[in-house]
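> Show me how the following folds:
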Amino acid sequence: MGNCHSDTAINTEDEDGSMPPSPVSIASHRFFNVRPAQIVHEASKSSFESCGISETKRLQSQYSYMSNLWESKFYSPINQKLRDGGMKVLDIGCGTGEWILDMAREYPNTKFYGLDLSPNYQTSSLPENVEFYQGNLLEGLPFEDVTFDFVHMSLLVRWLTTKQWEDVVIRELVRVTKPFGFIELMEGDLTLHNQGPVTMKLQEAFLASMHARGISPMIETIITRILTTNPYLEDLHVETRTGLLNKWDGLNSLENGLQVFKTLKKSNLEFMSVTSSEYDDMLTSYVKEVEEYNTHCKFYRFYVRKVDHANAHNHFNETIRSSSTHFRNASKSNPPSLSRNHSTNTNNIFSSSTSQTSRRSSLKTNSLRSVNSLKRYSSKQKL
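The predicted model follows:
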């Protein structure tokens, strides 16, 4: 794997490291083969560009849509603390960095860090309270334990499997969050509502493709289960919004959704009995149906607080008792066709709760993988 670069996890020079490392800490948190970022090669470029829309433009359109939908950049109760300053905020999957840049302008006394797999973010003329990094969440966040007061992540449902959510993602977010800090996720279910007949066929193929990759379309259920059974989290709040897929508030979300189906054409066709030209015709019908049926999807904001390590054990026991009662009642009240799913979920809860040691071992292995193409950008760096 190459020579070891000792202590290459990024230290943001926070001095309140008096709390002991979280039990989900990654070994000694040393990363190997941390390399300068490389230009994303042609094979990894977004196929949105081949559809006539750049990835940057798509992400900007998506951000505008979500800003209008939620009418707030975050829901965690930290507004005054951000204004007071001295906080550190991490945005994972930051995309073009618009959320961070907007937040940095509104809260100039707070430090903001962005991380994304692809360098779509601005790299010059950055505010002094903004830094961007390129790296892979699934290989371990390149930050020390208990570094951030607020960790934010959004719209990664199409890229993360259920197992990755369970084994890596939430655990890493918890690890880098300070006690009493907040974690906030914004995601959308992959299922559409009020579908026309053609849209339904496209949706079925899309869901089959996601299922083949281990990705659950019902992200609200997955995230709620993981957050409520994590012994280091408490006070979960979930907010829901309905997002129309047609032209809405002057924002053409229809075009964005259409480009998604165009991009997924190859994978969707593997689960459909239609030709390439017939698929294109279906997209024309999709545009009409979205307007006619008011097709929409559900979006969710989850925000939760990390507990003090000293109280984690008691909180863990209370969480398990509560989850056990909830799922026993759920299995009784649901028809037989659903009880198997609830039984499976219950087993997953207890296996995730009682196998902390094996998961720590798994994450220790992950920590020895390289954080691909990590690069730090700051306003002081000349590019």
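> C-alpha from now on. contacts and neighbour counts both.
Fine.
> List the residues that contact residue 290.
Residue 290 makes contacts with 195, 196, 199, 245, 246, 254, as judged by C-alpha atoms under 8 Å, 6 or more residues apart in numbering.
> what's the helix or strand for the residue lying closest to the second one once chain neighbours are set aside?
This points to residue 196. The spatial neighbour of residue 196 that comes closest, neighbours along the chain excluded (C-alpha to C-alpha, 6 or more residues apart in numbering), is residue 289 at 5.5 Å. In this structure, residue 289 sits in helix 276-293 according to DSSP states H and E.
> Could you also give me the structure for this next sequence, so I can compare it with the first?
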Amino acid sequence: MGVNLSLPKNKRKKTKDENSIHSIDDVSKKSSVNSEQKHEFNYIGGRKFYDSNVAPYVLPADIEEDDRIHQQHFALKHICGGNYTAPIHDIIKPGSRILDLGCGPGQWTLEIAQEFPYAQVYGIDISANFPTSIKPSNSHFIVGDVTKGLPWEDNYFDFVWIRYLFVGIKDADWQNLYHEVKRVLKPGGILEQHECDGLTENPGPKLKKILYHINEGLTSNGLCFRLACQLSERITMAGFKNAQPSYISTALGRQGGKIGEIWAANLREGCGAMKPWLSKLAGLTDTEYDLLIQYIFDYEIEEYSVYHNHHIVWARKI
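Reported below is the predicted structural model:
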């Protein structure tokens, strides 16, 4: 599952005409783009994954995964008490611009566009799984690989949002990406990032085994399993000021109440989504893998009082 993505060679502004960036209207109209995208995927165990030479993303790129991400969005919105924690009401004014970096199917983008109808809200993702027509008029979607540079001029955005991209951005690409985010942010603009720690707290022996192999798979793809614990340091190294780190713990299963059950169900689906490659790393048949995941989420998370940490950092460009 190795990857070979190149870093951008300079900081110049890219245009929408370049091959790596397509507006959503272009994607929906040009068959050449759709045909090209067919060759970017591998089908493993009935699920569609990005070819490792295109992107290091270890989760599927299909409708089932989009459904899981939607569920994840609503769970995280509840866990974090809203769609953001930074004081962005102080900076978002008529004409402001907001960027959802790695927007996935676009739920956060759409909700923020509704909350701030006087701002322009952009979502960018390597996969065109976001809505093309039924959406607020102030929401815009772009197809692009963010590790190859952002297609906007300097000092363009007031707020940049990143969430749960540790499974899709190579460790070696993060610092360059932070510098690109800083470039496109206006002075006084805010970056906010949310990531979950790859490790859960108090894992039982069977969950430890799965986490070991998830870490193995991510590391072989050049990804950082515990990026969440390093956010503040990395963002500060990129030149952002006054980083405000925090984290929220969520108990899994019944011990965490309704949201704990929802979050456990989401993690369970995530493990199911990774089964085509994770079962092989663990040396298990599909049936053995299914039984192991069932045991972990039906019994072990309750027995060991497992919980998960969600790390949050926001910082300003000065």
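> what's the TM-score here?
After superposition, the two chains reach a TM-score (TM-score structural alignment, normalised by the length of the second structure) of 0.79; 281 aligned residues with a C-alpha RMSD of 2.7 Å.
> Export the contacts of residue 290 of the first structure as a markdown table, with columns for neighbour count and distance to residue 81 of the first structure.
Formatted as a markdown table, the contacts of residue 290 of the first structure follow (neighbours: other C-alpha atoms under 10 Å; distance: C-alpha to C-alpha, whole Å):
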| residue | neighbour count | distance to residue 81 of the first structure |
| --- | --- | --- |
| 195 | 20 | 43 |
| 196 | 18 | 46 |
| 199 | 21 | 45 |
| 245 | 22 | 35 |
| 246 | 24 | 37 |
| 254 | 18 | 37 |
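> ok, the residues you listed vs residue 127 of the first structure, which is closest?
Distance to residue 127 of the first structure across the contacts of residue 290 of the first structure (C-alpha to C-alpha) is lowest for residue 254, with 33.3 Å.
> Now do the same for the closest one: its match in the second structure.
Per TM-score structural alignment, the equivalent position to residue 254 of the first structure in the second structure is residue 264.
> Is its match located within a helix, as I assumed?
Yes - judged by DSSP: H, G, I helix; E, B strand; the rest coil, residue 264 of the second structure forms part of a helix.
> ok, now how distant is it from residue 78 of the second structure?
Using C-alpha to C-alpha, to the nearest Å, residue 264 of the second structure is found at 14 Å from residue 78 of the second structure.
> what about residue 315 of the second structure, which helix or strand?
Using DSSP H and E, residue 315 of the second structure sits in strand 307-316.
> For residue 123 of the second structure, give me its contacts.
Counting by C-alpha under 8 Å, 6+ apart, residue 123 of the second structure makes contact with 99, 100, 101, 102, 103, 106, 109, 139, 140, 141, 142.
> Give me the nearest residue to the counterpart of residue 228 of the first structure in the second structure, chain neighbours excluded.
Residue 228 of the first structure maps onto residue 236 in the second structure when the alignment is built from TM-score structural alignment. Leaving aside its sequence neighbours, residue 236 of the second structure sits nearest to residue 243 (C-alpha to C-alpha, 6+ apart; 6.7 Å).
> Identify, by residue count, the longest helix of the first structure.
Ranked by number of residues, the top helix in the first structure under DSSP state H is helix 312-333.
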